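[1] okay, sequence plus prediction incoming.
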Amino acid sequence: MRRLLVLAAVLLALQAQAEQRAVAVPPQATDARLGGDEPPHTVVYDPTLAEPLWVWLPGTHGRADAAHKALFQAVRDAGFRLVGLSYLDGEAVSQVCVGPRLRAHPACAAAFRQQRVWGDAPSAPIADRPEDAIVPRLTRLLRYLAAQDPEGQWASYLDGDEPRWSRIVLAGQSQGGGMAAYLAKTRAVAGVMMFSGGWDREPNGAPARWYRLPSATPPARWQATYNVREAQADLLADVYAALAIPPMQVHALDLPVVARQPHGDGIVNPSYAPLWRAMLDSLKPQP
C-alpha cells in the first residue's frame, strides 16, 4: 500500500503540467499470456506533444512503477515521454552465468540477454518465454497505447512489428542497463543511458565478448555512470571501455551516497540532477 501511495504522489506531481497524463498499464492488458500479478508499466506523457520516448528498464527485482521522482522529473523536464517497462527481472546474468555453467558455456551471458531482450535464444540458460521478452513487451505496450489513446500520437513510435528505435532512448540500472546495451548493439536507437549497467564476464573474469561486437548505435549516442564506491566499479569501467563509450561520456559518481548502497545511488540521488539533464540533452534524437 505504501508503494502505491508513493507512486500515486509521484504521478500526481508529474501531472502538474496542463496536458500531462500518467497511467499505469498492467502487462496482461497488452497480452493475455502475461501474468496478472506483474507490476504495471508506467507511462507519463503529454498527448499534445510529439516528444521523443525514454524507456526505463529497472534492475534486478526492480519495478517499473518505482518512485524515482527526481530522475523521472528530469526526464520530463528534458522533453521526453516516459515509459517504465515491466519485464522479468527476478534473476540476473551475474547470478546465472557463473561457475561451472559459465566455464562450460562461455557465451552464457549473451544467450541470457538474447532471450530476455528478444525471446529467441536457442540455448538460453533461463526459462523466459518469447512473449516475456523486452522488445515484444514494449511493442505490445505501444500498440495498446495507440489503440487506447489514438490522439496521443503513440502510433508514431511504431515501425511495423517493432518500435521506431530512432525516436527512443533506452535507459536502465544494473541488469536493466545491460539489457539496454544489448538491445542497442543490434538496433540503432536514439540513445542509451546506463546506470551501473551490468558486468557480464568471460570465464577468465574479463568483460564478456559480446560487449566488443559491432554496435548499430554509434558511440556518440551512449552515456554511462557507475559509483566509485560500488564493488564492481573497476569491472564496470572495463565494460564501458569494451563498449567503446567515449571516456567523456562515462561518469564516475563520487558524491555522498544517499541510497542504501552506492550501486543504486546514481538513479535516486537528486544531487545528480544536473548530470541527468546533461546526459538527456546529449541524447535527444537528431532532427
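    Okay, I see it. Numbering: from 1, shown residues only.

[2] rest of the way, CA atoms for contacts and neighbours
    Fine.

[3] so which helix or strand takes in M179?
    For M179, the host element (DSSP states H and E) is helix 175-186.

[4] which helices and strands does that helix pack with?
    Counting contacts by 3 or more C-alpha pairs under 8 Å, 6 or more residues apart in numbering; DSSP states H and E, helix 175-186 packs against strand 53-57, helix 108-117, strand 168-173, strand 191-195.

[5] can you list contacts of that helix?
    Taking contacts as C-alpha atoms under 8 Å, 6 or more residues apart in numbering, the residues outside helix 175-186 that touch it are 56-60, 89, 92-93, 113-114, 116-117, 170-172, 192-199, 211, 213-217.

[6] just stretch 17-26 next, same as before
    11-12, 14-15, 36, 38-48, 65.

[7] chain center to that stretch: distance?
    Taking C-alpha atoms, centre = their mean, to the nearest Å, the mean C-alpha location of stretch 17-26 is offset from the chain mean by 20 Å.

[8] tally of neighbours for the spatially closest residue to I134 that is not a sequence neighbour?
    Excluding the flanking residues, the one nearest I134 by C-alpha to C-alpha, 6 or more residues apart in numbering is V117, at 4.7 Å. V117 has 23 neighbours, counted by other C-alpha atoms under 10 Å.

[9] again, but for A92
    For A92, the neighbour count with other C-alpha under 10 Å is 22.

[10] ok, back up a step: please work out which of the helices and strands packed on helix 175-186 is packed deepest.
    strand 191-195 (a mean of 28; mean count of other C-alpha atoms under 10 Å).

[11] so which of the contacts of stretch 17-26 are in helices?
    Of the contacts of stretch 17-26, the ones assigned to helices by DSSP state H are L11, L12, L14.

[12] give me the three-state assignment for the nearest residue to the first one once chain neighbours are set aside.
    This points to L11. The shortest distance from L11 to any non-neighbouring residue, by C-alpha to C-alpha, 6+ apart, is to A22 (5.9 Å). When classified by DSSP: H, G, I helix; E, B strand; the rest coil, A22 comes out as strand.

[13] just give me the longest helix of the protein.
    Longest helix of the chain, by residue count under DSSP H: helix 134-148.

[14] what angle sits between it and helix 108-117?
    10 degrees (axes from the mean of the first three to the mean of the last three C-alpha atoms, to 10 degrees).

[15] quick one: neighbours of Q148, just the number.
    Q148 has 11 neighbouring residues, counting by other C-alpha under 10 Å.

[16] residues contacting A233?
    By C-alpha under 8 Å, 6+ apart, the contact list for A233 reads Y226, N227.

[17] how close does it get to Y240?
    11 Å (C-alpha to C-alpha, to the nearest Å).

[18] next one: R116
    Taking C-alpha to C-alpha as the measure, R116 falls 21 Å from Y240.

[19] next one for the comparison:
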Amino acid sequence: MRIVVHSRLPKTTWQEKALLVLTPIVLAGLIFLGVCYDSGLYPAQRLRSLMAKHISARIFLALLLALFVEQLPLHAETEVLRIDPALTGPGIEMVHAPHLALYDPRAVPRHRLVLFLVGTRSKTTSNLEMDTILAQWGYHVISLDYENNVITVVCAHSSDPSAFTHYREEILSGASVSDEVEVDPANSILNRFRKLLVYLVRNDPSGGWEQFVHDGQPAWDRIIVAGHSQGSGHAAYIGQLFRVDRVLMFSGPQDYMDELHRPAPWLSRSSETPPSHFFAFLNLHDPFNVDHQIANCMALMHLTKPQPLMVSPGTSIVGTHQILVNDLPTKMHHNSTLFPDFENVWKYMLTTPLDN
C-alpha cells in the first residue's frame, strides 16, 4: 500500500494566503474573457482596448503568476511505501509493522540507499520523521521490520566471549548459533532486506530501486547502513561483512562485556568496510553507558585513543570526526540522537568526505 507524506512546510505566508484567495478569481476572469471573445459577445477590438487601458491589472496578474510559480516547490512530496513483509518472500512474517521505503521524486538524487535498522521492540514508523528528511535530501531510504524483540545487553553479563557475536549472527543470517534469540534464515535481516529490494524493483519500477540491486543481491557499495541502539550494532556487523558506502551508528553499539571489562571481540575483527567509514552519534548521559559505547566504537574504528567531539544543534562541524556526542538537556537521552534538532550532525555523518 502506498501513502504520500507531504514535505514539512514553513508557516503559511501572506503570499500563499493571497494566492489561495486570488488565483481562482483571476482564473475565472480569464476564462470569462475567453468565452466572451470566442462567442463574439464582446468585440475583440473592445477587449484589446480594455487590456491596453488597464496596465496595472496586467502588472498585478504578472506578479501573481510569479508568486504562484515561486511557491510551487514548497509542495514537493515524499513517496512512502508501506510493504507487508509477508508479500516479499516465502516464510517471511511481519514482526511489528510494515517495511517502509521512501524517496522524494523532486529531490536531487544522491544515488545512495540508507538502510535503517530501528532499536529493540521499535516499529519502523518510529523513525519516519528522520527517514522523510533523508529522502528529501535525495536519498532512497528503507526502514526494515525485523526480529528485534530481545535487547542486546542480554549478553552483557555472559562469560562467553562469543555471546554477542552469536546474538548478532543469528539475527542477521538466521544461523542457529545463539541461546538468546531464535531467528530462522527466512526472517533474518539479510534475507528480509534482499527480498524487499527485489520486491521494490518489481513492484515500483519508477522508484529507481534497481540501482541498488546487482544480480539479485544488494549493491552494497551504494548502500549506507544505519541503525539506532540494537540496530546500530547490526549496522556495524553488516559493515564488517560487506563493503558498504559507510556505517552510521546512533546510540550504540551496546556490545560491552561487563564481566570481562572490554568490548565484545567481534567489534575489533577485520572489516570489509574501512574502519574510517564508521561514524557514531551518542549522548553523554545515555543510560547504556556512553563510556562503554565509545570503547565499542573505538574497537570498530581501530582507534587507539578516544576522539569524541561534542556537538550542538545547528552548529557546523569542521574537521574529520568519527565519534560525535551531544549533551542535550532531555529526559530521552538514548533517543536524542534521532531528534531533528541534529540534522546538522546527520548531514555531516552522511556527507563528510571518506578516506579511501
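    Right, received. Where do you want to start? Everything quoted here is computed from the prediction, not taken from an experiment.

[20] quick one: which of the ones in helices among the contacts of stretch 17-26 of the first structure is most hemmed in?
    L11 leads those on contacts (other C-alpha under 10 Å) with 24 neighbours.

[21] okay, that one and K69 of the first structure: tell me how far apart.
    From L11 of the first structure across to K69 of the first structure, the span is 9 Å (C-alpha to C-alpha).

[22] ok, back up a step: the second structure: matching residues for the longest helix of the first structure?
    Under TM-score structural alignment, the match for helix 134-148 of the first structure in the second structure covers residues 189-203.

[23] L183 of the first structure maps to what in the second structure?
    By TM-score structural alignment, L183 of the first structure lines up with I238.

[24] just give me the neighbour total for the counterpart of R201 of the first structure in the second structure.
    Following TM-score structural alignment, the counterpart assigned to R201 of the first structure within the second structure is Y256. By the measure other C-alpha under 10 Å, the count of residues near Y256 of the second structure is 26.

[25] likewise A16 of the first structure?
    Residues near A16 of the first structure, counting by other C-alpha under 10 Å, number 10.

[26] pretty sure A219 of the second structure sits against V213.
    Yes - contact criterion C-alpha atoms under 8 Å: A219 of the second structure and V213 qualify, at 4.9 Å.

[27] and these two? Which one has more around it.
    Neighbour tally, A219 of the second structure and V213, criterion other C-alpha under 10 Å: the higher count belongs to A219, 19 against 16.

[28] that's a helix at S276 of the second structure, yeah?
    Yes - assessed by three-state DSSP, S276 of the second structure belongs to a helix.

[29] my guess is it meets D355, correct?
    Yes - S276 of the second structure lies in contact with D355 (C-alpha under 8 Å); the separation is 6.6 Å.

[30] these two - which one has more neighbours?
    Neighbour count, other C-alpha under 10 Å: between S276 of the second structure and D355, S276 has more, with 18 against 9.

[31] tell me how far that one lies from Y139 of the second structure.
    Distance from S276 of the second structure to Y139 of the second structure, by C-alpha to C-alpha: 21 Å.

[32] then R46 of the second structure?
    Taking C-alpha to C-alpha, one finds R46 of the second structure at 55 Å from Y139 of the second structure.

[33] show me where the second structure has strands.
    Assigned by DSSP state E, the strands in the second structure fall at 2-6, 77-83, 99-103, 113-117, 140-143, 213-214, 217-218, 223-228, 246-250, 256-257, 262-263, 278-283, 309-311, 323-326.

[34] Throw those into TSV and include distance to S176 of the second structure, thanks.
    Shown next, in TSV, are these (distance: least, C-alpha to C-alpha, whole Å):
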stretch	distance to S176 of the second structure
strand 2-6	35
strand 77-83	27
strand 99-103	24
strand 113-117	21
strand 140-143	25
strand 213-214	27
strand 217-218	23
strand 223-228	23
strand 246-250	26
strand 256-257	22
strand 262-263	23
strand 278-283	28
strand 309-311	39
strand 323-326	33
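
[35] does L7 of the first structure count as helix, strand or coil?
    L7 of the first structure falls in the helix class when you classify it by three-state DSSP.

[36] what's the burial count for it?
    L7 of the first structure: 19 neighbours (other C-alpha under 10 Å).

[37] chain neighbours aside, what residue packs nearest to it?
    A67 (5.4 Å).

[38] pull the contacting residues for the residue mapped onto N296 of the second structure from the first structure.
    Using TM-score structural alignment, the equivalent of N296 of the second structure in the first structure is V239. By C-alpha under 8 Å, 6+ apart, the contact set of V239 of the first structure is W199, P207, Y211.

[39] just the residues you listed now: which is nearest Q73 of the first structure?
    Proximity of these to Q73 of the first structure, judged by C-alpha to C-alpha, is greatest for W199, which lies at 28.0 Å.

[40] distance of that closest one from G176 of the first structure?
    Counting by C-alpha to C-alpha, the gap from W199 of the first structure to G176 of the first structure is 11 Å.

[41] same check, this time on D265 of the first structure
    Taking C-alpha to C-alpha, one finds D265 of the first structure at 15 Å from G176 of the first structure.

[42] so between these two, which is more surrounded?
    Between D265 of the first structure and G176, counting by other C-alpha under 10 Å, G176 is the more crowded of the two (27 against 24).

[43] make CSV out of the helices and strands packed on helix 175-186 of the first structure and add distance to A252 of the first structure.
    Output for these, formatted as CSV (distance: least, C-alpha to C-alpha, whole Å):
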stretch, distance to A252 of the first structure
strand 53-57, 21
helix 108-117, 25
strand 168-173, 15
strand 191-195, 10
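
[44] ok, which of the ones you listed comes nearest L142 of the first structure?
    Proximity to L142 of the first structure (C-alpha to C-alpha) singles out strand 53-57 among these, at 10.8 Å.

[45] which part of the second structure lines up with the closest one?
    Residue span in the second structure matched to strand 53-57 of the first structure, by TM-score structural alignment: 113-117.
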